[in-house]
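K.L.:
structure here, sequence nowhere to be found:
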């Protein structure tokens, strides 16, 4: 049996893996890549695996119009689940069906880039577990998924890739997704890099790589919107009332 790769837990620092994937259920490769080209997407598109077509990217702005993986996922058709991991300290999930957004989840909103210091670190969006399970075709696992999403991990012992690996197994999704940060090298337990279509600024080949290098500094300066725009915070409390 092949087990999914997950980075080793470390201290409460930024040393973990960062990666992002949009999964399109029963996705048509030609249609998906046409959308990615239109969006000037940078990343990889894979062949369907167990009924899911993966679109892999780094975190941050990965397409035109200040789009991150969440905004790219919103442009894809059908049943779509976006997964994003930041430094193995934050997991985000967003789901759509037939163009309608079903729900969002962030394991720790305080770790969102640019978040205010007083943003609460409790998991947000656990109530959307039913929507995530439904879009993946496993509504019977809603309760188990909610427990996984609601768990506050100790970063000294467990990382978000490990939580994600459990979610992928539970919902019947490709388990090798936890190792996509290894791209452009081959993915442990998953497809070889040459089996994926690499896009740079929406194009393949040398021209795509050249355009990607040209726009990369601009995209780094213009990060995408946060997954949850207005997370709850602990601010505003009068200290004399404590």
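P.N.:
All right, it came through fine. Here the structure is a predicted model, which means the values were calculated and not measured.

K.L.:
CA atoms for contacts and neighbours, from now on please.
P.N.:
Noted.

K.L.:
show me what contacts the residue nearest to the spatial centre of the chain?
P.N.:
Nearest residue to the geometric centre of the chain (Cα atoms, centre = their mean): residue 84, 1.9 Å. Shown in contact with residue 84 (Cα atoms under 8 Å, 6 or more residues apart in numbering): 18-21, 59, 69, 91-93.

K.L.:
here comes the other one, which I'd like you to weigh against the first:
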């Protein structure tokens, strides 16, 4: 895997100590944006962009950063879970934190199908003994089945299992590879180009801008009061009970 910056990011350009943070939700939708999706996003007071259907997927891009993009501390993964509970079909959420951590979670018919995190130790506030290794790579088969790409399961598992060199490879490269294997829009890795056109992706004018669940002037006014508050908050961890170093997850010191 070649260590190059994500599309739209020059070498050395970051939004933090390492690199870009962003999140997205993909909803199966062959016929374009569905009213039920818009209704859920309004109720969640979602902030971000909605892209036209691409390769059978409606893409919801959260506001820049891997943080809170909806009410009640919801990040992209939490928004995906809410959509999955209320909509039929497949939903996939992806999140990249400073280009050093990748998370992928998928649902079908409201039930979680798989959950992956490349490095739980990089969660804000993670304990020092949390193991710095991928968790959930065995979800590759579920991801591939959900995307109707069962033949991609083995290659995807190898990609997710790989422990990348953080000094030379961005997690956006892993995400780009996973999206290509699954037949999903891989321009998501250039989401930080917004509000300008996304390289290899849709033009900015083709995206619907949503602020706190509303469009137009109403959304702008709401955003003034909500944006700063959300930037100070952190969504829940991707892996609630991550493995510990030495494989002693869940065991207390007095037991030894």
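P.N.:
Thanks, I have the structure now. Worth saying up front: this structure is predicted, and the values here are computed from it rather than measured.

K.L.:
TM-score for this pair?
P.N.:
Once superposed, chain against chain, the TM-score is 0.90 (TM-score structural alignment, normalised by the length of the first structure); 236 aligned residues with a Cα RMSD of 2.2 Å.

K.L.:
quick one: the strand or helix carrying the residue nearest to the centre of the first structure aligns where in the second structure?
P.N.:
Residue 84 of the first structure is part of strand 79-86 when elements are defined by DSSP states H and E. Mapping strand 79-86 of the first structure onto the second structure (TM-score structural alignment) gives residues 90-97.

K.L.:
coming back round to it: what is the subsequent helix or strand relative to the strand holding residue 84 of the first structure?
P.N.:
strand 90-97.

K.L.:
give me the buried positions along that next one.
P.N.:
90-97 (16 or more other Cα atoms under 10 Å).

K.L.:
now do the strand holding residue 84 of the first structure against strand 90-97, angle only.
P.N.:
Interaxial angle, strand 79-86 of the first structure versus strand 90-97 (axes from the mean of the first three to the mean of the last three Cα atoms, to 10 degrees): 170 degrees.

K.L.:
from the chain's centroid, how far away is strand 79-86 of the first structure?
P.N.:
Mean-position distance between strand 79-86 of the first structure and its chain equals 3 Å (Cα atoms, centre = their mean, to the nearest Å).

K.L.:
residue 225 of the first structure maps to what in the second structure?
P.N.:
Aligned partner of residue 225 of the first structure by TM-score structural alignment: residue 236.

K.L.:
ah, wrong one, I meant residue 53 of the first structure
P.N.:
With TM-score structural alignment as the criterion, residue 53 of the first structure matches residue 58.

K.L.:
am I right that its match falls within a helix?
P.N.:
No: checked against DSSP: H, G, I helix; E, B strand; the rest coil, residue 58 of the second structure lies outside a helix; its state is strand.

K.L.:
quick check: it touching residue 37?
P.N.:
No: in this structure, residue 58 of the second structure is not within contact of residue 37 by Cα atoms under 8 Å, at 9.3 Å.

K.L.:
overlap of the contact sets of those two?
P.N.:
Common contacts of residue 58 of the second structure and residue 37 (Cα under 8 Å, 6+ apart): none found.

K.L.:
of these two, which one has the most company?
P.N.:
Neighbours of residue 58 of the second structure and residue 37, each counted by other Cα atoms under 10 Å, are more numerous for residue 58; the result is 25 against 16.

K.L.:
and the more buried one, how close does it get to residue 68 of the second structure?
P.N.:
Here residue 58 of the second structure is placed at a distance of 20 Å from residue 68 of the second structure (Cα to Cα, to the nearest Å).

K.L.:
likewise for residue 57 of the second structure?
P.N.:
23 Å.

K.L.:
residue 10 of the second structure too?
P.N.:
To residue 68 of the second structure, residue 10 of the second structure is 26 Å away according to Cα to Cα.

K.L.:
I'd say residue 85 of the second structure and residue 109 touch.
P.N.:
Yes: using Cα under 8 Å, residue 85 of the second structure is in contact with residue 109, at 7.3 Å.

K.L.:
please identify which of residue 57 and residue 68 of the second structure sits among more neighbours.
P.N.:
For the pair residue 57 of the second structure and residue 68, the greater number of neighbours falls to residue 68 (29 against 25), based on other Cα under 10 Å.
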